[in-house]
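J.: build the 3D model from these lines:
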Amino acid sequence: MARPKDDDPDMFRIIVATDIHLGYMEKDPARGNDSLVSFEEILEIASKNNADFVLLGGDLFHENKPSRRTLHGCMALLRKYCMGDKPIQYEFLSDQSVNFDHCQFPTLNYDDPNLNISMPVLSIHGNHDDPTGQGNLCSLDILHTAGLVNYFGKTSNLEKIQLSPLLFQKGTTKVCLYGLGSVRDERLHRMFVHKNVTMLRPKENQEDWFNMFVVHQNRSKHSATNYIPEQFLDDFLDLIIWGHEHECRIDPEWNGIQNFYVSQPGSSVATSLSEGETVKKHIGLLQIKGKDFMMKKIPLETVRPFYMEDIVLGETSLNPDDHNVLKKVEAFCTEKVETLLDKAAMEHTGNRKQPTKALIRLRIDYTGFEPFSIHRFGQKFVDRVANPKDLVLFHRRKAGVKKEESGADNELLAKIRPQSLDSARVEDMVRDYFGQVEETSKLQLLTEKGMGDAVKEYVDKEEREAISELVKYQLQKTQDHLKVRNASEDRIDKEVTHYREERKKRKEEDEEVAEALKRAHSMRSQSEDHPCDDDRMSLDSDEESRTTRGRGRGRGSRSRGAKETTRGRGSRGGRGSRGGRGQMKEPVIATNGNRSILDAFASSSSSASQRSARGGNKRKTYSGMDMSDDDDVVTIDDEDPFDISSSSRKQKSQRKTTSRRGVAFDSDSDDDIIPLPKRRR
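T.: As a prediction, the model looks like this:
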């Protein structure tokens, strides 16, 4: 890895950053603006270093659906620093319609004649801002359509992934850039195992290209398949930019098996109070000439300082049998916090945009001691630290039999790098819940993994139909299996349990969840493409109810004990009654969102007597209303809508009534009804 010379016309200068997490804790009064401040510093560094473009490795936004404030702040910064008259000094050689075929405008923004782009931004999506919902869109699609970001690395085929690179050339230097947005680790792991991930390469002069790959996946091993081993990646690559992991390890690390370097820039804002976030934050200036490159570390000066310290009370001079030990422990921890605050003040970068309130975390092993109040302790530093509510974390040492470890084991364990998860995963919580419940409450038909994935889609991406569609799909598969097996009634339970275990062994949960999500997307697309029937039904019923008003004075629904529903003036119009001019006591409410207007006016058996009482006139009752009270029955004439005479009569009636609409109040008292002004004839 030779050092390229600065200001070389053949050298690419690329700013590399990942996991910016715009919008993280945006409602927090102290930390709400941290992510936007760090993002502005990244763009400022890129502008000062005359970067050819900015390369982002996913998780630009912290939320799948960022707030308007966050989205507006991001767009304002991109417009401020990325637009200008500076010419682009390199060529783009690949087919843009292939690289950006997922976008409505499949072109680079600096090639758009309507835009002036001086510093392009290229980005893949991460697991926080991944595509979802109708159209499979994400926030980066919005930025790409607005001409502010070039969004690449999006794949819609979850069975086989074929990566087509972005080809750049500057003088004699050729860069081949691959990108893959975040995919569920288990699914991508299986696809790599089955050789279903391929990378296309230029046909001519393949050895002249510098090959980069930007990926956003788990790098550390959380389980057998919940990560992507570096050995899965092709060995022709020269450099891997690895997103998703927040610990800054931006110095390229050599992989001797695959013969490539791996750079992990880490996040630009601390999203968890874990040990990996305490490492100083950097971004990289990647300089490439020919096949040589260098990653120059650039520290971020506006990042909020974060300090953590582990305390084991059993290893201090404190005596747990002291009657005043609780106050002494609290005083000891207060002294530790004061020391860390002094360290934060000394190490302040001097940048006026860097926050003065630091993040402080004390992880206290209180085995043998009693814990003090965390909230009361945090109130002492409410104006001096950014996280007074979670300043202290108490934990106990797990009791267990210590096993004798050999010297080789101790040496191996010392080399293991501890990794911390940002937060508990929803799917793990679902699996743990069903693993601890009683036998009678455990899942018999569904699998814990499939249910956990469906709940995760509902929680993270608001996919409301994911759980119900998964239940329907798995139920349908089980019913089909039972039909094929022709199981007797006494063996149904055993067959269902056996079939469930077979699906778990074949690992069909991912396919079932994918099919359920596909059905949920199609259902939402249909519901959004067609207006809701309830709205049309309520409007139509309102118009019909107004046209049924008569002019009779004392012929309400309970006039002289009559039980039939007539077109009287009021809903309870006895003699002397002052009805609400045809207003109903309760509004018509649809009970089923999926019913059509024809279903809503289905005939009811209770209307038979009404039809006979009106001399054979056909009536229809609204099936969504309570039939226990005659006052709540709305009757509608069954007239042919295409009959000329009936339509003309209805038009005349509507002309008389539509101009006299009032507000209906739900009240049985005549005193609460506001009379409407009479119209002069």
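
J.: make it CA atoms for all contacts and neighbour counts henceforth
T.: Fine.

J.: so where does residue 30 fall, helix or strand?
T.: Following DSSP states H and E, one finds residue 30 outside all helices and strands.

J.: count the neighbours of it for me.
T.: By other CA atoms under 10 Å, 15 other residues sit near residue 30.

J.: show me the contacts for the closest residue to it other than its chain neighbours.
T.: Of all residues not flanking residue 30 in the chain, residue 386 sits nearest, at 6.0 Å (CA to CA, 6 or more residues apart in numbering). Contact analysis of residue 386 by CA atoms under 8 Å, 6 or more residues apart in numbering lists 30-31, 357-360.

J.: let me know the closest of those residues to residue 199.
T.: Minimum distance to residue 199 across the contacts of residue 386 is 41.0 Å, recorded for residue 31 (CA to CA).

J.: residues contacting that closest one?
T.: 25, 386.

J.: pretty sure residue 71 sits in a helix.
T.: Yes - counting by DSSP: H, G, I helix; E, B strand; the rest coil, residue 71 is part of a helix.

J.: helices of the stretch 201-350 of the chain, start to end?
T.: Ranges of helices in the stretch 201-350 of the chain, per DSSP state H, counting those that start in this stretch, are 325-346.

J.: residue 25 is in contact with residue 32, isn't it?
T.: Yes - in this structure residue 25 lies within contact range of residue 32 using CA atoms under 8 Å: 5.2 Å.

J.: and what about residue 427, helix, strand or coil?
T.: helix.

J.: and it, how many residues sit next to it?
T.: 19.

J.: residue 509 versus that one, what's the distance?
T.: Distance, residue 427 to residue 509, by CA to CA, to the nearest Å: 12 Å.

J.: where do the contact lists of the two overlap?
T.: In contact with both residue 427 and residue 509: residue 449, using CA under 8 Å, 6+ apart.

J.: what strand or helix carries residue 472?
T.: Counting by DSSP H and E, residue 472 is part of helix 466-485.

J.: the next helix or strand after that helix: how far from the chain's middle?
T.: Moving toward the C-terminus from helix 466-485, the next helix or strand (DSSP H and E) is helix 492-505. Put simply, helix 492-505 sits 33 Å off its chain's centre (CA atoms, centre = their mean, to the nearest Å).

J.: how about this one, so we can line them up?
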Amino acid sequence: MLMNFKFAHIADCHLDTYSRSNVLQNELNLSFSNAIESAIKNNVNFVLICGDLFNNASPTLSTLVFAIENLKKLKDRKIPVYAIAGSHDFMPSGHTILNVLNAADLTINAYNPVNEENAELNLIQHRDTNIYIGGIIGRIRGLDRQLYDQIKIRPKENAFNIFMFHNGIEEFKPKIMKNTEFLPLSCLPKGFNYYAAGHIHEFFETKINEGKSTLLFPGSPYPTNIGDFGQQNRNQYVLVEVRDNNIYTKRIRTYEHDFVVLNIEMKKAKINEIEAKLDNLVKNTDFSNKVVILKVKAKIEDGKAGDVNISEVEDKIMKRGALVVEKNLSGLTSGTILKTRFDKGSSAREIEERIAGENTGIVKIDGMDAEKEKKIILELINVLKISKKPGQTNAVYEDEFVASCRKIFDV
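T.: Got it, this is the predicted structure:
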């Protein structure tokens, strides 16, 4: 039977990623809205969301409302959304925020194994068609691997079968993730027509099963970390059209504004050399209505990272029309940091006290002696050890963290 239909393949939206940046949060949300609006405009028959719709299992209320409002646009037009949880929006307890969306009839859970003793994935028939959809959830640290061994996954005969999953494939992993272990291709069930993937934040498409099937990672609708900005093959959803059982794919841009990445790498440099290079980059770049990512990597020979006047550079960029400046300065290091040696068998607390004691005074602060600085460093380490409680929202966790820090600094 020859079939003709269209669907949208979306993954790794990571809504709620930029809770501390209103501009980036708005841009991220807009990319998701754009994907939904584009899917509607292209008259898709259904939408696939292949994991990590949210950046965590407990998104803020405003983010949840935003997602509901956009998914409702699809529901109002009778466009079903088939979804699986990813490694970010799935709790170790087995719960996922997607349960709320499923209960509200805004999404359909494509991970639906039946018969606990001899588990088999129950494929969902799309309406009254010959299209069947099923999937396996993604879990942190590759814990979903065992599900592929435990659950029988069999396509329907004489039908168009779609398998959704949220994991990388070992044979096709990006070079930047060469040390990360993913699913071997042999783990995927055989006989499906389309393998709808998520988890890898860049576009990748290939044929498998002797060229009879398509496997595709769509990338993410918007960069979800600084490393994603400026990278090729990212930031879109994929429109899939099946014509006479042949599969055709088209990448659809979802983000609103372009990115500018300012990247400086110097093995060793003096502060004035770093600032001069930054100033030269800023003078010769147009930032109008753009998101700017500033990355600096260098070993400072005559000071510390805090001595580089990054705030002045940021001000210049904003005055030249940028929407926002996001900074990655983790590669900016100083030769003034002391190297500390430890005796074998030293406890964690002994190591912390030694490091704090030997590195005080590097940053001069009025009214603070070495003992007071050491005390503050150790108290901050204790605060940083506090993990988010199960079920605790990011907002509550962040408020408690800030309150603890304020108490340490008496502000």
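
J.: quick revisit: tell me the one of the contacts of residue 386 of the first structure nearest residue 342 of the first structure?
T.: residue 358 (10.3 Å).

J.: contact partners for that closest one?
T.: Counting by CA under 8 Å, 6+ apart, residue 358 of the first structure has contacts 304-307, 341, 344, 384-386.

J.: at 10 Å what do you get?
T.: 303-307, 340-341, 343-345, 348, 384-387 (CA atoms under 10 Å, 6 or more residues apart in numbering).

J.: which of the residues you listed are also in contact in the second structure?
T.: Here is what carries over to the second structure from the contacts of residue 358 of the first structure, by both residues aligned by TM-score structural alignment, their matches' CA atoms under 10 Å: 304-307, 344-345, 384-387.

J.: can you tell me the closest non-neighbouring residue to residue 359 of the first structure?
T.: In space, residue 359 of the first structure is closest to residue 306, 4.5 Å off (CA to CA, 6+ apart).

J.: rewinding a little: which strands or helices does the helix holding residue 472 of the first structure pack on?
T.: helix 448-461, helix 492-505, helix 509-529 (3 or more CA pairs under 10 Å, 6 or more residues apart in numbering; DSSP states H and E).

J.: check which helices and strands the longest one sits against.
T.: Counting contacts by 3+ CA pairs under 10 Å, 6+ apart, the secondary-structure elements packed against helix 509-529 of the first structure are helix 185-193, helix 448-461, helix 466-485.

J.: which residues of the second structure does the next helix-or-strand element following it align to?
T.: Scanning forward in sequence from helix 509-529 of the first structure by DSSP H and E, the next helix or strand is helix 533-547. Counting by TM-score structural alignment, helix 533-547 of the first structure pairs with no residue of the second structure.

J.: buried set for helix 533-547 of the first structure?
T.: 533-534, 537-538, 541, 544-547 (16 or more other CA atoms under 10 Å).

J.: any chance of the residues you listed in JSON lines, plus distance to residue 272 of the first structure?
T.: As requested, the buried residues of helix 533-547 of the first structure are exported to JSON lines (distance: CA to CA, whole Å):
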{"residue": "533", "distance to residue 272 of the first structure": "46"}
{"residue": "534", "distance to residue 272 of the first structure": "45"}
{"residue": "537", "distance to residue 272 of the first structure": "50"}
{"residue": "538", "distance to residue 272 of the first structure": "49"}
{"residue": "541", "distance to residue 272 of the first structure": "54"}
{"residue": "544", "distance to residue 272 of the first structure": "59"}
{"residue": "545", "distance to residue 272 of the first structure": "59"}
{"residue": "546", "distance to residue 272 of the first structure": "60"}
{"residue": "547", "distance to residue 272 of the first structure": "63"}
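
J.: now the helices for the stretch 301-411 of the second structure?
T.: 310-319, 348-358, 370-384, 394-409.

J.: JSON lines for those helices, including mean neighbour count?
T.: Formatted as JSON lines, the helices of the stretch 301-411 of the second structure follow (neighbours: other CA atoms under 10 Å):
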{"stretch": "helix 310-319", "mean neighbour count": "16"}
{"stretch": "helix 348-358", "mean neighbour count": "15"}
{"stretch": "helix 370-384", "mean neighbour count": "15"}
{"stretch": "helix 394-409", "mean neighbour count": "14"}
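
J.: so which of those is nearest residue 224 of the second structure?
T.: helix 394-409 (16.6 Å).

J.: sorry, back to before: among the kept ones among the contacts of residue 358 of the first structure, who's most crowded?
T.: Going by other CA under 10 Å, residue 305 tops these with 28 neighbours.

J.: any idea how far the corresponding residue of the second structure for it is from residue 113 of the second structure?
T.: Alignment note (TM-score structural alignment): residue 305 of the first structure maps to residue 258 of the second structure. Going from residue 258 of the second structure to residue 113 of the second structure by CA to CA gives 42 Å.

J.: check residue 93 of the second structure too.
T.: 17 Å.

J.: same check on residue 204 of the second structure?
T.: On the measure of CA to CA, residue 204 of the second structure and residue 113 of the second structure end up 28 Å apart.
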